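> Just to be clear, the model below is a prediction. Sequence and coordinates:
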Amino acid sequence: MTTSTAQTPSAPLTTLAATDVAAWIRRACALVTEQADYLTALDAAIGDADHGANMKRGLTAAVEALGAEPDSPAAVLKQTAMALISKVGGAAGPLYGTFFLRMSTACAKHETIDTAALVDAVEAGIGGIVQRGNAEAGDKTMLDAWYPALEALRADTDGAFAAAVNAAADAAAAGRDATEPMLAKKGRASYLGERSVGHIDPGAASTALIMRALADVVSGQTADAA
């Protein structure tokens, strides 16, 4: 007889404590590791063919940097930022590092993160990406997944936390898919001109995985497949 090892989902979270943010980073690492070859294949079509390996290495380093009892959400986010900046090559390291660092600053006074605080943090992170990458919506970058996620969070600040985060993850996935017909205007993909059309942006794809990881943690479904 086969014994099931499936874990029973826990109750949805209503806020994120430091340990929950750490769980998010661990889950993001797991999903990116599972999908590393897919991310690299996307990057092979319009980039340097290293996005999956780079993100896997960076998030693995971020997980290794986590303490047993993290001090605060901001501390976890800052540790993650430093790991990504130091370990992820190409443009993704500085961009994701800046995103998490700006999130950390926005959360500096919060012991827990609710929907409103998460909106502020994601908005700050996106601002960092815009400043660092000099990009905007429609340029076929990770912003095309982050912006829809932010708008979904904003639309549900009065609702259940888990519902808002799940809606944001769905919006990020839709934003990822919407990059396929776009013409790349930033990064190495922009060098391809019209040949960049018909390919999903790898940064948008990794953003969708990171948002799905957060939704998994918040909904208590971290034992489930992505």
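Good, I have the coordinates.
> CA only for contacts and neighbour counts going forward, please
Noted.
> What ranges does the chain have for its helices?
Per DSSP state H, the chain carries helices over the ranges 18-34, 36-46, 51-65, 73-87, 92-106, 115-133, 143-154, 161-178, 202-219.
> And the first one, what does it pack against?
Which is helix 18-34. Applying 3 or more C-alpha pairs under 8 Å, 6 or more residues apart in numbering; DSSP states H and E, we find helix 18-34 packed against helix 51-65, helix 73-87, helix 202-219.
> what about versus this one:
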Amino acid sequence: MNLTAKQLKDYFKEIVEMIEKEKDYLCELDRKLGDGDHGVTMSIGWQAVNEKLNNELAEEQDCAKISLTVGKTFLSAVGSSVGPLYATGFMRGAKAVKGKTEMNDNDLAEYWIAFAKGIKERGQAEVGDKTMIDTLEPFFISLEKQFAESNEFLPAFTTAVEEAKKGMESTKDIVSKKGRSSRLGERSIGAQDPGATSAYLILSTFLNFVKGQVEVR
């Protein structure tokens, strides 16, 4: 499958809409573990991205430049720790597709593996710390393995998103070891991590988006 620069921008616009829909849910999850503002923070970041998509990036055809601008824009709009993490993810993804106006199966796999690994490197968290890495590490491990075996992006990505979902759900049973929520100790058990949840939603939004594009054809 191929994804054009226009489709990449359309996908980012779908994230903007999804975050608005899920904003209250993400804040509700965060109230159990942190400041209760994760949904608002994500919304601020993605509204800033939306502004760029509608103006500066409206005619842009370079997939790397689009992803790079999305990362930098999110970073300048969001002060909290999630800003540098997503910025790193989208900027690493951009490096993987430098100069491309269209991404094929191989490009898409490399983009998402670079995205997830970039966040893992930047965040210095491990699986079991109750963070977005509980979603992203099982995702990139699965995507690398499945894509190496099949060379088909959509089936590999579908399986990887299933692994991401299991990782997200596993955070309910984990004691938080990172960030503000780590102060809660055992009391953090039973609450699903908001960062792990928004990371999963970004991946599942892409899955639904590309499935929709395939059906349109």
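Arrived safely. Not measured: the values here are computed from a predicted model.
> can you tell me which residue in the second structure aligns to residue 42 of the first structure?
When the second structure is aligned by TM-score structural alignment, residue 42 of the first structure is paired with residue 29.
> Now its match: closest residue in space that isn't a chain neighbour?
residue 194 (5.5 Å; C-alpha to C-alpha, 6 or more residues apart in numbering).
> what's the answer for residue 35 of the first structure, then?
residue 52 (7.3 Å).
> do residue 188 of the first structure as well
In this structure, residue 188 of the first structure finds its nearest non-sequential neighbour in residue 47, 5.6 Å apart by C-alpha to C-alpha, 6+ apart.
> about what we covered before: what's the neighbour count on the match of residue 42 of the first structure?
Residues contacting residue 29 of the second structure under the criterion other C-alpha atoms under 10 Å number 21.
> can you tell me how far residue 192 of the first structure sits from residue 73 of the first structure?
Distance, residue 192 of the first structure to residue 73 of the first structure, using C-alpha to C-alpha, to the nearest Å: 40 Å.
> Of these two, which one has the most company?
Neighbour count, other C-alpha under 10 Å: between residue 192 of the first structure and residue 73, residue 73 has more, with 24 against 16.
> corresponding residue for that one in the second structure?
So residue 73 of the first structure corresponds to residue 63, using TM-score structural alignment.
> Isn't that match up against residue 98?
Yes: counting by C-alpha atoms under 8 Å, residue 63 of the second structure touches residue 98, with 7.4 Å between them.
> ok, the counterpart of residue 128 of the second structure in the first structure - contacts?
Counting by TM-score structural alignment, residue 128 of the second structure lines up with residue 138 in the first structure. Counting by C-alpha atoms under 8 Å, 6 or more residues apart in numbering, residue 138 of the first structure makes contact with 144, 179, 182.
> I'd like to know which of these is nearest to residue 160 of the first structure.
Closest approach between the contacts of residue 138 of the first structure and residue 160 of the first structure, by C-alpha to C-alpha: residue 144, at 24.7 Å.
> and the closest one, how many residues sit next to it?
27.
> and it, what does it touch?
Going by C-alpha under 8 Å, 6+ apart, residue 144 of the first structure touches 137-138, 172, 175-176, 178-179, 204.
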